[in-house]
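[1] model the following, please.
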Amino acid sequence: MERTEAERVTGREKLAASLYDALARGDREQLASLLHPDFVGRTTAGLPMDLGGTYRGADAMRREFWGGIARHFVARAEPASFHAVDGDSLLVIGTYTGNAKASGGVLHADFQHVLTFDGDRIRGLVQLTDSERWHQALNGSTDEFRTVEYSVTDGVGMLRLNRPKARNAINEAMPPELMEVAQRAAADTTLRALVISGHGPAFTVGGDIGAFADTARDDLPGVLRRMTRSYHTALRLLSEIDTPVIASVHGAVAGGGLGLLYVADVALAAENTKFATGFAALGLSGDGGNSWFLPRLVGLRRASELYFGERVLDAREALDWGLVSEVVPADQLEARTAEVTQRLANGPTRAYGEIRRLLRDSWAAGLPEQLHAETEALARTAATQDTAGAIDAFVHKTRPNFEGR
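    Prediction:
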């Protein structure tokens, strides 16, 4: 009986997952069973040890490419998401993690793999990854990120855009790093709140126009496609994590950078902040989820005004329009952010995760579906230790102590 398209996609995802599992375990027999005899691998130009290039045949890919990596790195390819693409192909987005054997340098390099299939075997793999990250690891670099900072302390994650001299303009290196942080946050079961902020005079001015100007005209569409693919994955993951997200913005929030504002549950803005889409002035249509979030947050007419009228909002107007939750004096932004973050981090994390999903999914659900979702979420939260402790505290007239469980 012929399989449906959904069944074929599921089957390809299972084959892909088996490939990454076999690579992690070094299982040659499993690799041999997964790869088609006419397998062709195309890897990123510029990788160290001349590993970038074309490998024809499963044995060549295993011995020369994956074996070459194993000789110099202790590395693992960790897939984060699978996406069906045209024909019998699957896009896999993930991260290479590990260390260089000789130098001990840290390897954190995002990847995009396009897998093609022939029946129940993998016939081809096209790899895209940041080759510079591999060279940095070989040279002993311990710096994980170049354009952002990320740390977690006592359950509170701090994501800071870190291109202050460029006013945190989003260049080609930033989206993959944002995606990597989002993947870590999504996988961190100890995380209880996440703050997104920026170093320097502005939160972010959006895309790096200077870098775009230095890009050949024919190359720009491909560059923007690569950037938005990983950036949009980061935004999706940040919108779906099970902990509250707080955006703390100042100076300017513009272009695709507005997406980092949209994914937050609480958005705090300094009084001096300006907000704008800015796409039309460059002849661009926009990214960063603007076309999805803006009509839902401010209404279609105001969204159109921001796009077509190239309207620039000050912080008070952004508050009035519903883009931010609160406006505070610039010198109080950091303290207010810490206060709000601590309150949320001390709250019922599991319930917050359910609330985030309910609010987000309500935009696409009918009333019957939403009522059913509320019932199921309520039942899940009722089974948590936080709810049991809160009910007991209510009965005994004491303050509940939420532990996020």
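[2] from here on, contacts and neighbour counts on C-alpha atoms
    Will do.
[3] so what's the residue positioned nearest the centre of the chain closest to, chain neighbours aside?
    By Cα atoms, centre = their mean, the chain has its centre lying nearest to Ala234, at 1.8 Å. Distance criterion Cα to Cα, 6 or more residues apart in numbering; nearest residue to Ala234, sequence neighbours excluded, is Met179 at 4.2 Å.
[4] quick one, what contacts that neighbour?
    By Cα atoms under 8 Å, 6 or more residues apart in numbering, Met179 lies in contact with 230-231, 233-235.
[5] also this sequence, please, to line up against the first:
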Amino acid sequence: MTTEDVLLTVDADGVRTLTLNRPKAYNSLTVELKERLLAALREAADAPEVRAVVLTGAGKAFCAGQDLKEHVALLQANDPRPLRTVSEHYNPIVRTIVEMPKPVVAAVNGPAAGAGASLAYACDLRISASSANFLMAFANVGLGPDSGASWTLQRLVGYGRASELMLLARTVDSAEALRLGLVSEVVLDEELAKRAHAVAAKLAAGPTVCYAKIKEVLSTAAESTLDEALAAEDAAQAVLGATADHREAVEAFVEKRKPTFQGK
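    A predicted model of the protein is given here:
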């Protein structure tokens, strides 16, 4: 790992922390960073030693979204890559976060705009620094939402509020983000890294097979009928009821001790 890496990876306590590392450019997303992030997320999803993930940014910003300097330069050079980045980069990145069979915590250390905000919305939990803010900036550059924001944002704050935030491209500070439900917690800037790791470590020590099923069932229920949601819950419980973690939790309850989960 060097300071020139556009993406930093650190493992501790079953948690893999991925840090977007282009601080001078507010961690804006170049082709290189998008490709590195996608590969790192897929690796984390498959790594048995990784039981939870933290996504954060270096410096004063979480992520400013697409690197527009690179975007314009590629367009002017008639490079087709900017027109493919949604399908080749953003869509698979968001799908990997949402479908990852382990919890993903966004530690939003500063401004999160455009696709950067979308990445945070895709995570399971969002812990915000007090100086952070969120901006759906797509309309400001004549584009529609991408990176899953049309799906994730309205599930967090509702259709009406999502429409407002996207159409007006209004900046939301951390206090309002907490009121709206965009984030689950706001902490002092200097406490963010420690707090996000503590939350992720707690999840990593928990029944991670259960967490994967919770994510799966919630996703199904968000766009299904009641009968379909009940069937998905039934199927999940049938699987989870046979896990070692469930047996351990029940035995620990009877024995009045703290359970030790193995993620199995």
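[6] and the residue nearest to the centre of structure 1, which helix or strand is it part of?
    helix 220-240 (DSSP states H and E).
[7] read off where the helix or strand following that helix ends up in structure 2.
    Where DSSP H and E defines the elements, the next helix or strand beyond helix 220-240 of structure 1 is strand 245-249. Counting by TM-score structural alignment, strand 245-249 of structure 1 falls onto residues 104-108 of structure 2.
[8] name the residues that touch that stretch?
    52-57, 62, 97, 120, 123-129, 132, 192-193, 196, 200.
[9] mean per-residue distance, that stretch to structure 1?
    Mean deviation of stretch 104-108 of structure 2 relative to structure 1 after superposition (mean Cα distance after the TM-score superposition for structure 1): 0.6 Å.
[10] quick revisit: in structure 2, which of the contacts of Met179 of structure 1 remain in contact?
    Retained in structure 2 (both residues aligned by TM-score structural alignment, their matches' Cα atoms under 8 Å) from these: 230, 233-234.
[11] looking at these, which one is closest to Asp392 of structure 1?
    Closest approach between those and Asp392 of structure 1, by Cα to Cα: Ala234, at 38.9 Å.
[12] what is the equivalent residue in structure 2 for that closest one?
    By TM-score structural alignment, Ala234 of structure 1 lines up with Ile93 in structure 2.
[13] now its match: how far from Val53 of structure 2?
    Distance of Ile93 of structure 2 to Val53 of structure 2, given as Cα to Cα, to the nearest Å: 14 Å.
[14] also Thr85 of structure 2?
    For Thr85 of structure 2 relative to Val53 of structure 2 (Cα to Cα), the value is 24 Å.
[15] of those two, which one has the most company?
    With neighbours defined as other Cα atoms under 10 Å, Thr85 of structure 2 and Val53 compare such that Val53 has more, 30 against 16.
[16] now do the SS call for the more buried one.
    strand (DSSP: H, G, I helix; E, B strand; the rest coil).
[17] which residues does the counterpart of it in structure 1 contact?
    Residue pairing (TM-score structural alignment): Val53 of structure 2 is matched to Leu194 of structure 1. Counting by Cα under 8 Å, 6+ apart, Leu194 of structure 1 touches 156-159, 243-246, 341.
[18] now the helices for the stretch 151-264 of structure 2?
    Along the stretch 151-264 of structure 2, counting by DSSP state H, counting those that start in this stretch, helices occupy 159-168, 174-180, 192-204, 208-221, 226-240, 244-255.
[19] what is the neighbour count of the closest residue to Ser131 of structure 2 other than its chain neighbours?
    Nearest residue to Ser131 of structure 2, sequence neighbours excluded (Cα to Cα, 6+ apart): Gly110, at 6.0 Å. Close neighbours of Gly110 of structure 2, defined as other Cα under 10 Å, add up to 25.
[20] and stretch 70-82 of structure 2, end to end?
    Distance across stretch 70-82 of structure 2, first residue to last, is 9 Å (Cα to Cα).
[21] contacts for that stretch, please.
    By Cα under 8 Å, 6+ apart, stretch 70-82 of structure 2 touches Thr30.
[22] and it, what's buried?
    If you call a residue buried by 16 or more other Cα atoms under 10 Å, then stretch 70-82 of structure 2 has these buried ones: 71, 82.
[23] over to stretch 157-174 of structure 1?
    157-164, 166-172, 174.
[24] likewise stretch 89-109 of structure 2?
    Buried residues in stretch 89-109 of structure 2, counted by 16+ other Cα under 10 Å: 89-90, 92-94, 96-109.
[25] what of stretch 317-324 of structure 1?
    Buried residues in stretch 317-324 of structure 1 (16+ other Cα under 10 Å): 318-319, 322-324.
[26] quick check: the gap between the counterpart of Glu369 of structure 1 in structure 2 and Leu156 of structure 2.
    Aligned by TM-score structural alignment, Glu369 of structure 1 pairs with Glu228 of structure 2. Distance, Glu228 of structure 2 to Leu156 of structure 2, by Cα to Cα: 21 Å.
[27] between these two, which has more neighbouring residues?
    Each of Glu228 of structure 2 and Leu156 has its neighbours counted (other Cα under 10 Å); Leu156 has more, 16 against 13.
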